[in-house]
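Colleague: below are the sequence and a predicted model; questions follow.
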Amino acid sequence: MDAVDPVVIESAAALARHLRQGRNRLLAVLDWFAEAGMPQQPGAVQVPEPPVDAVREALVWVLRGTVSHQLIEVARSAATAGDEAQDALYALARRMIGSRGHRGVTHPALVRAALLADEDVPEGPEFQGMVHLVAAIGLGAQEVGADALAEAFGAYGMFGLTVEDWARMLGAAERGEGPPVDWGLLQQHADVLGPVRRASGEELMRARTVLVGLRGFYAMYMMHALFMPDTPGLAALRDLIDSWCMGPLLAHMISLNPSPRQFAESLTACLAPLFDQLYEALTTQLAQDPYIFRIPGDETGAAGFMDTWMSTLREQAAAAGERHGGGEA
């Protein structure tokens, strides 16, 4: 008998790990695709890639069921259905966006400062304004208006601009006093299925590489809030993310333990050049200072870094206990 191709064996094993009774095969394919892109331990058998057509089919199927896609479909159908349908769209959008948690993540430096001062952590940006963005996709930007769209864009913290900044710029464009806005780009970015359908296997794998990389960089960015020792390398990575004003966007799309839906949405976002360019910039910065987990002057390296972090966490926990009466007999 001819030997069975090892790739066939590993592919079957990968599918078996993620396929269980009653589970849709497409969800198993997505989990398999995610697993194949994870860093492997030295000497471990490389997980083979699932068939690209199956990956593309799974992504489209999952994306069709996401809140964002469903809202966009409802918004587009409401455009020609009268005022009652438009009112129903706003009500549905508020309910669906609110059900997912409608606040963004507070900047890690603000969280760290508040915890050190024993103060309440400031709330993150309000995302209910995203209702207006959904409405603009379906009803048209002119129908929604500059002030409402400014609220939506300001919630994301895009380009470091505030709601007031957006209102001034969009209002000037609306009155013909400033550069016109190409609202066609809004429709283009709202199409989440088209980019996936057009993507090659190489492009999907590249998006996965970008997503996995950004997940790691974002984790380091947010761990600053939890007293992780600050080093020049880590500070440089955080500063780069902030200089691109990408913290709010990464907070919106990155999940460290994603469901298939979250993985599909994040992977689709990473097909966009913006996230690829940010990943490249962060990778370049890391190459310039790869010893990000080495405290200056401490020759113990990563081990000393972790010891310092754990010691700081214990000290902060003990101090918090004393402040709130936890240390009393």
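Modeller: Yes, it's here.

Colleague: when you work out contacts or count neighbours from here on, use the C-alpha atoms and nothing else.
Modeller: Fine.

Colleague: so for the protein, the centremost residue is which one?
Modeller: Met253 (1.7 Å; CA atoms, centre = their mean).

Colleague: what about the closest residue to that residue other than its chain neighbours, how many residues nearby?
Modeller: Of all residues not flanking Met253 in the chain, Ser266 sits nearest, at 5.6 Å (CA to CA, 6 or more residues apart in numbering). Ser266 is flanked by 21 other residues according to other CA atoms under 10 Å.

Colleague: on that earlier part again, the residue nearest to the centre of the chain is in contact with Ala264, isn't it?
Modeller: No. Here Met253 lies out of contact with Ala264, judged by CA atoms under 8 Å, at a distance of 10.4 Å.

Colleague: how many neighbouring residues does Ala117 have?
Modeller: Neighbourhood size, Ala117 [other CA under 10 Å]: 10.

Colleague: take this one as well and set it beside the first:
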Amino acid sequence: MRVALEADEDVPDGPDFKGMVHLVAAIGLGAQEVGADALAEAFAASGRFGLAAEDWAQMLGAVERGESPPVDWGLLQQRADLLGPIQRASDEQLLRARTVLGGLRMFYGLYAMHALFMPDTPALAPLRARIDEWGMFPILDHVISLSPSPRHFAEGLAVCLEPLFDGLYETLMEQLAADPGLFRVPGDEAGAFGFMETWLRTLREQSGGDEIG
């Protein structure tokens, strides 16, 4: 998005939310009721593994035709059970999930703000790179809300009980510890103040000089 805006080009289309609707339907109705083609759109829309809908359709179609080993689709419904993991979790696990959720909200926000012309720094770029290496931004974009409702927060807490999210959080925290100067623009000794001044100046330039307070 940022590249398109800087080049004065059309902003790319957003996620394929139709595909995500298919995934929700598969969880609620059963994968067999949805069919391989719709599931292929759903998994491609999630962005996981970087596979296109055609790739998923080929693999899922082979399963549907009996050319590949059957898939235990019951696992898909089990992943939708948000209340069960919360009820089974210990106090320590819930506290850890809250820490992971809070941390990932911060890292998600830093990544998303890059599209809004936030100055890039030698410390911010590696954080985005780590998220990209894991292929997790599309997932975080569905899980994380910067201003969550109580229900959304509870759903995010349940998700962050998973080792995948815990591992991503640890990786990002290690990267942050390696270079904590997130808001230090090279050559600017003003620190965070200079960072904000640079950001506001860029926003004014991009908006044609309109006042931004």
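Modeller: Good, I have the coordinates. These numbers come from a predicted model, not from an experiment.

Colleague: and the TM-score between these chains?
Modeller: Once superposed, the chains reach a TM-score of 0.90 (TM-score structural alignment, normalised by the length of structure 2), with 210 aligned residues with a CA RMSD of 1.8 Å.

Colleague: about what we covered before: the counterpart of the residue nearest to the centre of structure 1 in structure 2 and Leu161 of structure 2, how far apart?
Modeller: For Met253 of structure 1, the aligned residue in structure 2 is Val143 (criterion: TM-score structural alignment). For Val143 of structure 2, the distance to Leu161 of structure 2 equals 13 Å [CA to CA, to the nearest Å].

Colleague: what is in contact with those two at once?
Modeller: Common neighbours of Val143 of structure 2 and Leu161 are not found (criterion: CA atoms under 8 Å, 6 or more residues apart in numbering).

Colleague: how about the helices in the stretch 201-329 of structure 1?
Modeller: Assigned by DSSP state H, counting those that start in this stretch, the stretch 201-329 of structure 1 shows helices spanning 201-223, 232-243, 247-253, 260-269, 273-288, 302-323.

Colleague: adding distance to Val67 of structure 1, write those helices out as TSV.
Modeller: Listed next are the helices of the stretch 201-329 of structure 1 as TSV, based on distance: least, CA to CA, whole Å:
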stretch	distance to Val67 of structure 1
helix 201-223	20
helix 232-243	27
helix 247-253	14
helix 260-269	10
helix 273-288	22
helix 302-323	38
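
Colleague: out of those, deepest packed?
Modeller: helix 260-269 (a mean of 22; mean count of other CA atoms under 10 Å).

Colleague: just the angle between that one and helix 273-288, please?
Modeller: Helix 260-269 of structure 1 runs at 90 degrees relative to helix 273-288, counting by axes from the mean of the first three to the mean of the last three CA atoms, to 10 degrees.

Colleague: packing partners for helix 260-269 of structure 1?
Modeller: Secondary-structure packing of helix 260-269 of structure 1 (3 or more CA pairs under 8 Å, 6 or more residues apart in numbering; DSSP states H and E): helix 25-36, helix 52-64, helix 201-223, helix 247-253.

Colleague: and these: which comes nearest Glu299 of structure 1?
Modeller: helix 201-223 (21.4 Å; CA to CA).

Colleague: so how far is Ala136 of structure 1 from Leu185 of structure 1?
Modeller: Plainly put, Leu185 of structure 1 is 12 Å away from Ala136 of structure 1 if you go by CA to CA.

Colleague: now swap in Ala75 of structure 1 and tell me
Modeller: Distance from Ala75 of structure 1 to Ala136 of structure 1, by CA to CA: 8 Å.

Colleague: so which of the helices of the stretch 201-329 of structure 1 gets nearest Arg294 of structure 1?
Modeller: Of all those, helix 302-323 sits nearest to Arg294 of structure 1, with 5.5 Å by CA to CA.

Colleague: what number of residues lie near Ala93 of structure 1?
Modeller: Neighbour number of Ala93 of structure 1 under other CA under 10 Å is 24.

Colleague: make that Pro180 of structure 2, sorry
Modeller: The tally of other residues near Pro180 of structure 2 (other CA under 10 Å) stands at 14.

Colleague: matching it against structure 1, which residue comes up?
Modeller: In structure 1, the residue equivalent to Pro180 of structure 2 is Pro290, according to TM-score structural alignment.

Colleague: show me what contacts its match?
Modeller: Counted by CA under 8 Å, 6+ apart, Pro290 of structure 1 has contacts Gly233.

Colleague: ok, now the one 3 residues further on?
Modeller: Contacts for Phe293 of structure 1 were tallied using CA under 8 Å, 6+ apart; they are Thr231, Gly233, Leu234, Gly301, Ala302, Phe305.

Colleague: cutoff 6 Å now
Modeller: The contact partners of Phe293 of structure 1, by CA atoms under 6 Å, 6 or more residues apart in numbering, come to Ala302, Phe305.

Colleague: CSV please, covering the helices and strands packed on helix 260-269 of structure 1 and showing distance to Asp276 of structure 1.
Modeller: Below are those laid out as CSV (distance: least, CA to CA, whole Å):
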stretch, distance to Asp276 of structure 1
helix 25-36, 18
helix 52-64, 19
helix 201-223, 6
helix 247-253, 13
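
Colleague: those: which one's closest to Asp165 of structure 1?
Modeller: helix 247-253 (16.8 Å).

Colleague: check the fit of that closest one onto structure 2 and give the mean distance.
Modeller: Superposed on structure 2, helix 247-253 of structure 1 shows a mean distance of 1.0 Å to its aligned residues (mean CA distance after the TM-score superposition for structure 1).

Colleague: other SSEs contacting that helix?
Modeller: Packed against helix 247-253 of structure 1 by the contact rule (3 or more CA pairs under 6 Å, 6 or more residues apart in numbering; DSSP states H and E) you find no helix or strand.

Colleague: what stretch of structure 1 does stretch 99-113 of structure 2 fall on?
Modeller: Counting by TM-score structural alignment, stretch 99-113 of structure 2 falls onto residues 209-223 of structure 1.

Colleague: ok, average deviation of the matching stretch from structure 2?
Modeller: After superposition onto structure 2, stretch 209-223 of structure 1 sits on average 0.4 Å from its aligned residues (mean CA distance after the TM-score superposition for structure 1).

Colleague: so how far is that stretch from its chain's centroid?
Modeller: Relative to its chain's centre, stretch 209-223 of structure 1 lies at 9 Å (CA atoms, centre = their mean, to the nearest Å).

Colleague: ok, stretch 62-80 of structure 2 next?
Modeller: Counting by CA atoms, centre = their mean, stretch 62-80 of structure 2 comes out at 25 Å from the chain centroid.

Colleague: now Glu126 of structure 1: how far from Arg314 of structure 1?
Modeller: 33 Å.

Colleague: wasn't Pro179 of structure 1 part of a helix?
Modeller: No. Pro179 of structure 1 sits outside any helix when classified using DSSP: H, G, I helix; E, B strand; the rest coil, being coil.
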